[in-house]
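Novice: from the sequence below, what's the structure:
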Amino acid sequence: MAFFRQKSSSAGRKAVPAAQRKSASTVEFIKTVVYAGLIAVGIHTFLVEPFFIPSGSMVPTMLVGDYLFVNKFAYGYSHYSLPFSPDLFSGRIFGSMPKMGQVIVFRPPGDPSEDYIKRVIGLPGDTVQMTAGRLYINGKLVPQTLMGNYTDTSSGGPVVATEYVEHLPDGKNHPILKETDQGFANNTPLYTVPAGDLFVMGDNRDDSEDSRFMDGPVGYVPMENVVGPADLIFFSIDLRHPFYEVWEWPLEIRWGRLFKIIN
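Specialist: A predicted model of the protein is given here:
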């Protein structure tokens, strides 16, 4: 049996100059920051991305002040999935089509520098039309259930609208708001969704710039412009008070909306 003699803890150890130790620590710190940055970019690019809701076009489903996660891999990837959206390729990689009624984040064709959020109302080949304030898909009236009055404050002053639950053809049920049955948005031409495109609308039907307005920034939305479906509200705050009134912060958090699944 062989025995090995253990050296004392200080035997044979060379002293490392303080400057060298500091340099090694700096290198390790830089490597840690770079690795963390790469992981963050990877998550942001391929998995999820946070978004903030600044307007009321999706009330009552989304409220101003909601923070949500968007699934970046559900429909595959386009160049809009990448940070700063470099135009490196066209179309989608591992692409798939959203389902009727899903809430999506996308870049409008007329203003691709901005992020919009709407609900998918028409898939390729579908016909969509609004007549007297009612939605028709493929020539059939979409049923809705009256829920009652809803006071919308997303545009400043209170607006009393009527809330309905809309029952889409695939069985998706979701709330909408209606203020009127008049005007172009409630009496549109018949739209036929082109191949590779989507027809989207806001749940706040009379306060939404969407596919009903073909001369606006949205129109038909190419699948290439879709970032992904909105899956989860992870935080929500009602910004009624100035930022410096810190004592109001806990009262402004909408605790009941935290980690809410988006329907």
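Novice: use CA for all of it now, contacts and neighbours both
Specialist: OK.
Novice: in the stretch 1-150 of the chain, which spans are helices?
Specialist: Counting by DSSP state H, counting those that start in this stretch, the stretch 1-150 of the chain has these helices, from start to end: 18-46.
Novice: distance between the lengthiest strand in the chain and the chain's centre?
Specialist: Secondary structure of the chain read by DSSP state E shows that its longest strand is strand 226-236. Relative to the centre of its chain, strand 226-236 is centred 4 Å away, using Cα atoms, centre = their mean, to the nearest Å.
Novice: another one to check against the first:
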Amino acid sequence: MATLTGILYACLLFYGAGWYLGRWTGNFSLLLFILTLVTLGYWLAERYVFLPRRLAAAGSIETQDANRRAELQRMGITQVDSNLAEARDKVLAQPWWLDWTAGLFPVILIVFVLRSFLFEPFKIPSGSMIPTLEIGDLILVNKFHYGVRLPVINKKIIDNNPVARGDVMVFRYPVDPSIDFIKRVVALPGDTLTYANQKLTVNGVPAPLERLDDYYEEDRRGYSPQFRETFGDKPHRILVEPRLPSSYGMRARLNKHADACTYTAEGVTCTVPAGHYFVMGDNRDNSEDSRFWGFVPDENIVGRAFFVWMNFGNVKRIGSFQ
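Specialist: The predicted structure follows:
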């Protein structure tokens, strides 16, 4: 078993090193699921096979010691040196390969349950959600807000809250599901939206915009026009660049539902298909989103982002957000 455990750890290190070096794309959910199953196997083997064997061996040592003492007493020898406790502790001690497998099972199981069904941490890698979320923000995602999904296959088994316009949602990038994206939901299944001249209209109703003070972006060391946009009772801040056309950089690269969108020089108009969502970044002119690659299928949803738990560059960022 020690050899088998060593091989398993070598495979894990090899996989992790290749992932870190970019030789292949890792799947942390799948890896955590496999680790949970493997450590569960070791934990069950420890509980029902290896531990009973060690207890039996310790009992045998105690019996042998008692028999030895009785024999010596019959011979008139009453002073007997013994290191029974030390011997028993050595016999009962877990070998390293059980300590680093069965011993880790409870911790890995807790992480697996929390990450799969409750909350999952993410790090914001880009500026597409500025000013709501900044590069380096460490956020929490509520995995059960939209319903309970099976880990790895992401199959929903229990419904909860419906997706709402204005939600900040984490999802699997439709072009490459191994990558997680975060954007704001702006249109639901059946909605018709138009984004033209830096203004959003959903089902013929323009989203109200209120001009705010310009926003200073640290990365580009400059100011951007900032507005407050409102969906129902959900206000949030956005950045736009009025000097750029709404269609700036936009390309119709839809490989599915290509007939659902119409692109013009002013922007784009789409009717969202059933079971899909239209998402956009709050940094409207610096976000590659549904305007570029299409709709987010319901099965790609990971959860609803709701809290910044740390930003090592600015601890004032900690807190909830809209």
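Novice: rewinding a little: can you check which part of the second structure the longest strand of the first structure sits on?
Specialist: Using TM-score structural alignment, strand 226-236 of the first structure lines up with residues 301-311 of the second structure.
Novice: next: stretch 107-120 of the first structure.
Specialist: In the comparison with the second structure, stretch 107-120 of the first structure aligns to the range 172-185 (TM-score structural alignment).
Novice: got it, and stretch 134-150 of the first structure?
Specialist: Taken onto the second structure by TM-score structural alignment, stretch 134-150 of the first structure occupies residues 199-215 there.
Novice: quick check: end-to-end length of the matching stretch?
Specialist: One end of stretch 199-215 of the second structure to the other measures 18 Å (Cα to Cα, to the nearest Å).
Novice: which parts of that stretch are buried?
Specialist: Neighbour counts over stretch 199-215 of the second structure (16 or more other Cα atoms under 10 Å) mark L200, T201, V202, P206, A207, L209, Y215 as buried.
Novice: of all those residues, which two lie farthest apart?
Specialist: With distances taken as Cα to Cα, the most widely separated pair in these is V202 and Y215, at 25.8 Å.
Novice: which residues touch the alignment partner in the first structure of D289 of the second structure?
Specialist: If you follow D289 of the second structure across to the first structure using TM-score structural alignment, you land on D210. By Cα atoms under 8 Å, 6 or more residues apart in numbering, the contact set of D210 of the first structure is K118, V200, M201, G202, G216, V218, G219.
Novice: could you do Y248 of the second structure as well?
Specialist: Contacts for Y248 of the second structure (Cα under 8 Å, 6+ apart) come out as D285.
Novice: doesn't it fall inside a strand?
Specialist: No: counting by DSSP: H, G, I helix; E, B strand; the rest coil, Y248 of the second structure falls outside a strand, being coil.
Novice: so how far is V240 of the second structure from it?
Specialist: As judged by Cα to Cα, Y248 of the second structure and V240 of the second structure stand 12 Å apart.
Novice: okay, and the common contacts of those two?
Specialist: Here Y248 of the second structure and V240 have D285 as joint contacts, going by Cα under 8 Å, 6+ apart.
Novice: leaving aside the residues next to it on the chain, what's closest to S29 of the second structure?
Specialist: With Cα to Cα, 6 or more residues apart in numbering as the criterion, S29 of the second structure has its nearest non-adjacent residue at 5.7 Å, and that residue is V152.
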